[in-house]
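Participant: Structure for the following, please:
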Amino acid sequence: MLAEIPAEQFQFALEAAAAEVLRDAQVESPPVDCFVLAERLGLTVARDGWGVGRGRFVRVAAGSRPRPTILLGDDPRPERLQWALAHEIGESVAWRVFRRLAADPRDAGDAAREGIANRLAGSLLLPREWLIDCGARCDWDLLELKTQFATASHELIARRMLEMPPPVIVTLFDQGAPVWRRSNALPRAPRLSDAEWAAWRTAHHSARPARAQNCECMEGIADVRAWPVHEPGWRREIIRTELQSWW
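Facilitator: As a prediction, this is how the structure comes out:
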């Protein structure tokens, strides 16, 4: 049944459910701390060392009523812990999405429920209205957005850009090679343009943000920006290519 629901309706239900959860928990501005969110939703969070950056949603016996509990694995990266916790919160509130879609969760398979929890996690850490507002004010500068939404990873922010206006292509490089490239306007992203390669090379070698000059952009491309996300032993760059509005 979920496969028959239009993508726009499905996305609206996800965003609305996430906004409702944050409103109920009285979370009013970024960054969203999922440990605080879980507490305000009445969820207990406990560490169990089960898998790095992983979590499980269970119900632990507490007197006559089971207590909803999230068992969280260990991870040195705080963003991964936030993501794992957001995912389990998403699983606990997925019924809100099904309710908005007038769908029975019992009719959905495990993969569908897992997908909803994943997408809710992104919508909780990066709420749509807040992200659009912040993105418009900072010209979608990835590093500035990371400052505003500190609990979300650079990659998650970049992926959420694909669920926002305007039309863009997002490309991720790891260790000097492109590993994924997606667009929210085109069914298949075209090959990297010269302007994108130039911006990537500058960011990769200088470890500083880079932006293509207008004269370097081919027809149909409005802007190209690249940001380095470097750490010892690993070099990652993220490119955001904004397309002309007629795409």
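Participant: C-alpha from now on. contacts and neighbour counts both.
Facilitator: Noted.
Participant: For stretch 84-102, buried residues please.
Facilitator: For stretch 84-102, the buried set under the neighbour-count rule, 16 or more other C-alpha atoms under 10 Å, comprises 84-98, 101.
Participant: Now R181: closest residue in space that isn't a chain neighbour?
Facilitator: T171 (4.3 Å; C-alpha to C-alpha, 6 or more residues apart in numbering).
Participant: same deal with A212?
Facilitator: Leaving aside its sequence neighbours, A212 sits nearest to V224 (C-alpha to C-alpha, 6+ apart; 5.4 Å).
Participant: next SSE after the longest helix seen in the chain?
Facilitator: Longest helix of the chain, by residue count under DSSP state H: helix 78-100. Next along the chain after helix 78-100, taking DSSP states H and E as the criterion, comes helix 110-125.
Participant: So which residues make contact with that following helix?
Facilitator: 2, 14-15, 18-19, 22, 31-34, 83, 86-91, 94, 105, 149, 151-152, 156, 160 (C-alpha atoms under 8 Å, 6 or more residues apart in numbering).
Participant: Please generate a structure for the following sequence too, so the two can be compared:
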Amino acid sequence: MTDFTAEDLFDVVDRIVADLLGRNGIDGPPVDAVALVQDAFGIPVTESDAEEEESGRFGPRARRGRRREIVLRPDQSNESRHAVCARACAKELLPTILAKLGVVPGTENKGAQTSLIGLVAPRLLLPTRWFERDARKAGYDLTELKTRYDTVGYELLAARMLDLDEPCVIAVVDNGAVVSRRGNREAATKKLTPAEETCIGLVETARESCVARKGGWTVRGWPVPTGPFNRIILRSVPDDL
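Facilitator: Below you'll find the predicted structure:
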């Protein structure tokens, strides 16, 4: 594969996503990926009939759709439906992206293809220029951003903050256990700081967004209102910025 930098890749992806959205009349959030995959690529989206679903080991299993058909389950969340369709859009964009990077489409391995889809889909639902502007305007408030980007889950919104310039650490905590903890300036372990632990306690008590400051860090936490776990998302910023 041709050598290119991460910045080259991000720039190409952002430009191709912007072009796709512009050609389809999408000039602001939220991005309706369910409509986009049908309008831009002609891929039909249907919903499986609950009565026709086969019972699987882990619950209902949707029927297999035709080639180039997306079949959504009745129990899928709105965010999950858009995420599935965004990944389908991303897959359709791969040949154009690879060609712009000087890579012959089809020569990439499956792992590279999967990674690239995983990079493109979030940038389609949360275009970099829009999200960077809106995140700063909202003071990186996850609740406010969720209102504006309502086709995107809380976790993806928080994860995209790691792609922005301001240094931060994003942690996802379920029932007190750290599921993930990542930083955009240096490697982060799953060990929480005292400020993060304090913030979790405040959020658990108030069941609303809270802020804690301790040990050189300012942490804001949000309770995620959906899902089977008592999930809290934390965004930590060093005070010495």
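Participant: returning to that earlier point: who are the packing partners of the longest helix of the first structure?
Facilitator: Contact analysis of helix 78-100 of the first structure by 3 or more C-alpha pairs under 8 Å, 6 or more residues apart in numbering; DSSP states H and E lists helix 7-24, helix 34-40, strand 55-62, strand 65-72, helix 110-125 as its packing neighbours.
Participant: Of all these, which one comes closest to A46 of the first structure?
Facilitator: Closest to A46 of the first structure of these is strand 65-72 (C-alpha to C-alpha; 5.0 Å).
Participant: Spatially central, which residue of the second structure would that be?
Facilitator: Among the residues of the second structure, the one closest to the centroid is L156, at 2.8 Å (C-alpha atoms, centre = their mean).
Participant: Now check the first structure for the residue matching that one.
Facilitator: Counting by TM-score structural alignment, L156 of the second structure lines up with L156 in the first structure.
Participant: Apart from its chain neighbours, what residue comes closest to that match?
Facilitator: According to C-alpha to C-alpha, 6+ apart, the nearest residue to L156 of the first structure is G122 (7.1 Å).
Participant: Ok, F229 of the second structure next?
Facilitator: Here the residue nearest F229 of the second structure, using C-alpha to C-alpha, 6+ apart, is D174, at 5.8 Å.
Participant: Give me the distance between that neighbour and V17 of the second structure.
Facilitator: Per C-alpha to C-alpha, to the nearest Å, D174 of the second structure is found 33 Å from V17 of the second structure.
Participant: Who has more neighbours out of these two?
Facilitator: Using other C-alpha atoms under 10 Å as the criterion, D174 of the second structure and V17 rank with V17 on top: 23 against 15.
Participant: my guess is that one contacts R129, does it?
Facilitator: No. Taking contacts as C-alpha atoms under 8 Å, V17 of the second structure lies outside contact range of R129: 10.9 Å.
Participant: about what we covered before: what's the most buried one of the helices and strands packed on helix 78-100 of the first structure?
Facilitator: Of these, the one with the most neighbours on average (mean count of other C-alpha atoms under 10 Å) is helix 110-125, at a mean of 20.
Participant: That one aligns to what range in the second structure?
Facilitator: Against the second structure, the aligned range for helix 110-125 of the first structure is residues 110-125 (TM-score structural alignment).
Participant: how big's the offset between that stretch and the first structure?
Facilitator: Compared with the first structure after the fit, stretch 110-125 of the second structure shows a mean deviation of 1.1 Å (mean C-alpha distance after the TM-score superposition for the first structure).
Participant: Distance to A203 of the first structure for the helices and strands packed on helix 78-100 of the first structure - can I get that in CSV?
Facilitator: Compiled in CSV, these are given as follows (distance: least, C-alpha to C-alpha, whole Å):
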stretch, distance to A203 of the first structure
helix 7-24, 33
helix 34-40, 32
strand 55-62, 34
strand 65-72, 35
helix 110-125, 26
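Participant: Tell me which of the ones you listed sits nearest to P166 of the first structure.
Facilitator: Closest approach to P166 of the first structure among those (C-alpha to C-alpha): helix 7-24, 15.5 Å.
Participant: In the second structure, what range does the closest one match?
Facilitator: Helix 7-24 of the first structure corresponds to residues 6-23 in the second structure, going by TM-score structural alignment.
Participant: Identify all contacting residues around the matching stretch.
Facilitator: The contact list for stretch 6-23 of the second structure (C-alpha under 8 Å, 6+ apart) reads 27, 40, 93, 97, 100-101, 120, 123-124, 127-128.
Participant: what residue of the first structure matches up with the residue nearest to F229 of the second structure?
Facilitator: Using TM-score structural alignment, the equivalent of D174 of the second structure in the first structure is D174.
Participant: So that match is in contact with E237, correct?
Facilitator: Yes. Counting by C-alpha under 8 Å, D174 of the first structure touches E237, with 6.7 Å between them.
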